[in-house]
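> Below are the sequence and a predicted model for it; my questions follow.
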Amino acid sequence: MKSSLRIRIHYTLRSLLVAALAAYIMHLNASDSLEYYLAPHMQTLLLLCPVPLLFIAFGMMWHSLAGDSGEVCDCEHPLPAGLVKNVTVYGLFTVPLLFGLLLPDQALGSDMAAKKGMIYTYPNPDVRRKTDDRNTSAFSGTDKRLPGMDQGAEENIALNERFVAKDIYSVEFAELAKRLYTLPVIKVEPDIFSETVGAMDMYKEHFQGKTISVQGFVFRDGHMNEDTFAVSRFLVMCCTADAVPFGVLVRGTNAASFANDTWVQIDGTIQVATLNGKETLQIQAKQIQPVEQPASPYIFTNPDSVAEFDQLYSNDNETKEEIN
């Protein structure tokens, strides 16, 4: 049997910690800072937590303030005994909350990219969390007219011969590459950033000389020339713990004037360069200009990039028709 006072103190501390955790989640959502920590599909799950957590905190506080004031049997769930155990148990909740409240919410940058190692080719297909059903549904837009050209039978045949899927994982990239190839300017959209770069990298020999426009932050390591850097984004699968720095080499006459972590827009032409003995994409920049960091600085895998592409350019065409 233990004194109820000690139990009340512990329940009060626990209720405050749980309530603080719920409040912190709501703060991140209200300040649009969840993007810095979680992928969109994980944010939905996290946002289901504050209400249950507040109910738990209320229950603990009620038990602490209005519970039986007599002796309470605590033999089944003993409280932490000793200073070290108490500090350890409560520190597991307190320290993360303190870091979250005291440190600014900001996106990962070049320092973390240097530690993780910049990737210049599309990551292993396994990271895309694909299923056979998703692969099938991704090509629902195959019969649509490709943007930027009056598509005929001969042109279709030429594109199909040029962009042949190498395996089951590259079928979607082949379809996306056909669409990208028809564009007068390939704008790397954030919604399909990694898939766009992946498709061009897979068929890099066909995209040489094509015009491209892309935004990202500047990453430069000690092995790069002054006129070279990587325009980069962090690819997030679930949370920032698994974030992968993903970039494209850029070469330009004024590249040296842009420091690491500067957000820029690159307009130029696609080339093929050799990096560490492997061919990779490189942009010969015609124009490099600073831009504001986007509200959502990370990129995420898209389970249906072909359909997303069709939707994006369908909206663009509708907007142009309304203007005309």
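Yep, it's here.
> hey, let's count contacts and neighbours off CA atoms from now on
Will do.
> just so I have it, where are all the strands in this protein?
With DSSP state E as the criterion, the chain has strands at 186-187, 211-219, 228-236, 244-251, 263-275, 278-290, 299-300.
> Just name the most buried of these.
Counting by mean count of other CA atoms under 10 Å, strand 228-236 has the highest mean neighbour count of the strands of the chain, with a mean of 26.
> so that one versus strand 278-290, what angle?
Orientation check (axes from the mean of the first three to the mean of the last three CA atoms, to 10 degrees): strand 228-236 against strand 278-290 gives 90 degrees.
> what's the angle from strand 228-236 to strand 211-219?
Using the same axes, to 10 degrees: strand 228-236 against strand 211-219 is 80 degrees.
> same for strand 228-236, what does it pack against?
Under the contact definition 3 or more CA pairs under 8 Å, 6 or more residues apart in numbering; DSSP states H and E, strand 228-236 sits against strand 211-219, strand 244-251, strand 299-300.
> please redo it, this time with the cut-off set to 10 Å
Judged by 3 or more CA pairs under 10 Å, 6 or more residues apart in numbering; DSSP states H and E, strand 228-236 is in contact with helix 110-116, helix 193-202, strand 211-219, strand 244-251, strand 263-275, strand 278-290, strand 299-300.
> okay, those in a markdown table with distance to residue 70 next?
What follows is these, written out as a markdown table (distance: least, CA to CA, whole Å):
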| stretch | distance to residue 70 |
| --- | --- |
| helix 110-116 | 54 |
| helix 193-202 | 62 |
| strand 211-219 | 62 |
| strand 244-251 | 56 |
| strand 263-275 | 63 |
| strand 278-290 | 67 |
| strand 299-300 | 55 |
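> In addition, the following structure is provided for comparison:
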Amino acid sequence: MIGGVWVTQFHESLRGIILVGFALLLINLIVSEKLANFISPKMHIYVYIALFIFLLLGFILILSSSSEMNAHQCGCAGDHSVPKTIFGSIFVYSLFIFPLVTGFLFSDHILTNDAAIKRGHKYGEGIFSSTSNGNPPSDPNLTSLEAKKIILLTNENFLPVLDQIERNLQHFVGKKVQLEGFVYREPDFTKDQIVVARFGVSCCTADAVVFGMAVNGDSLSSLSNDTWIRVKGTIDVLHYNDSELPVIVDPTVEKIDTPSQPYVYDTYEQNE
């Protein structure tokens, strides 16, 4: 009986430690400001709730494991069974420990060109096809965009402004534009064609899709895939796969460091 109680207490303690470990992983992502590398800011509230629950349950398990009251005396008449073999325990707990360890080791990983090739680039209309009438919740004003001397695509407005340009391309031909992104190439692009791309995230990186604007220029062949650049140029029309798409011509290209926030999100709110 004593041995059984010790085994139960050990498993409770280990489970509590694992829960606290996941809480510490979330705290690390929050403090290091890397949480946005995995989920959209609109989902962060659920991470905070999970963090609280992990800490609460983890400490309860750890404290109960060191208490004189063991699992068989809780009075709940429930099943408190633990894995019957050592190998069973190793297998079950490794399912939780392995992602926990890898989370600490690779918490700064971001999606790259390899993932972009597998997922493909989102072209044409419909960036916000999942929302009402195909428009983002707060669509940037078309007249306001046309009045700008230079259209700046920032982290905050990247998706809705790109959506406006694609849906109203003829209004923007000849306009100056500036944006930042990583170098991505379609398999059938020439050496002087690239896409200045960003991963757009709706909820988490599992649903990330590549968005961006094509660029044509003689100096682009020397740029390696995944290189982060800032591009400024003039919007023109590219005929690609039976679609008319915006393309930047006469570009000025500047290499930049990978930004702290590499993804863009559909959380734009206009402040005009």
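Received, thanks. Worth saying up front: this structure is predicted, and the values here are computed from it rather than measured.
> re earlier: please identify which of the strands of the first structure is closest to residue 46 of the first structure.
strand 228-236 (16.2 Å; CA to CA).
> Where in the second structure does the closest one fall?
Mapped onto the second structure using TM-score structural alignment, strand 228-236 of the first structure covers residues 193-201.
> after superposition, how close is that stretch to the first structure?
By mean CA distance after the TM-score superposition for the first structure, the fitted stretch 193-201 of the second structure averages 0.4 Å away from its aligned residues in the first structure.
> do you know which of the helices and strands packed on strand 228-236 of the first structure lies nearest residue 53 of the first structure?
The closest of these to residue 53 of the first structure is strand 299-300. By CA to CA, the value is 28.4 Å.
> Residue 136 of the second structure versus the equivalent of residue 246 of the first structure over in the second structure, what's the distance?
Matched by TM-score structural alignment, residue 246 of the first structure corresponds to residue 211 in the second structure. Using CA to CA, to the nearest Å, residue 211 of the second structure is found at 15 Å from residue 136 of the second structure.
> count of residues packed around the aligned residue in the second structure for residue 298 of the first structure?
Structural alignment places residue 298 of the first structure opposite residue 263 in the second structure (criterion: TM-score structural alignment). By other CA atoms under 10 Å, the residues close to residue 263 of the second structure number 25.
> And residue 108 of the first structure, by the same measure?
18.
> Enumerate every residue touching it.
36, 37, 233, 234, 240, 243, 245, 261, 297, 298 (CA atoms under 10 Å, 6 or more residues apart in numbering).
> same thing but 8 Å
Taking CA atoms under 8 Å, 6 or more residues apart in numbering, we find residue 108 of the first structure in contact with 36, 234.
> Which position in the second structure pairs with it?
The pairwise alignment with the second structure assigns residue 108 of the first structure to residue 111, based on TM-score structural alignment.
> how far away is residue 262 of the second structure from residue 177 of the second structure?
Residue 262 of the second structure sits 19 Å away from residue 177 of the second structure, taking CA to CA as the criterion.
> typed the wrong thing, it's residue 220 of the second structure
In terms of CA to CA, residue 220 of the second structure sits 17 Å off from residue 177 of the second structure.
> Check residue 247 of the second structure too.
10 Å.
> Could you do residue 226 of the second structure as well?
In terms of CA to CA, residue 226 of the second structure sits 21 Å off from residue 177 of the second structure.
> Equivalent analysis for residue 248 of the second structure, please.
Separation of residue 248 of the second structure from residue 177 of the second structure (CA to CA): 8 Å.
> Go ahead and name everything in contact with stretch 72-89 of the first structure.
1, 2, 3, 4, 7, 10.
> Between the residues you listed, which sits nearest residue 179 of the first structure?
residue 10 (61.2 Å).
> can you tell me which residues contact the equivalent of residue 15 of the first structure over in the second structure?
Counting by TM-score structural alignment, residue 15 of the first structure corresponds to residue 16 in the second structure. Contact analysis of residue 16 of the second structure by CA under 8 Å, 6+ apart lists 57, 58, 59, 60, 61, 62.
> Skipping its backbone neighbours, what lies nearest residue 16 of the second structure in space?
Closest residue to residue 16 of the second structure apart from its sequence neighbours, by CA to CA, 6 or more residues apart in numbering: residue 58 at 3.9 Å.
> Isn't that neighbour up against residue 19?
Yes: assessed by CA atoms under 8 Å, residue 58 of the second structure is found in contact with residue 19 at 5.0 Å.
> Any idea how many residues pack against the residue mapped onto residue 39 of the first structure from the second structure?
Counting by TM-score structural alignment, residue 39 of the first structure corresponds to residue 40 in the second structure. Applying other CA under 10 Å, we find 20 residues neighbouring residue 40 of the second structure.
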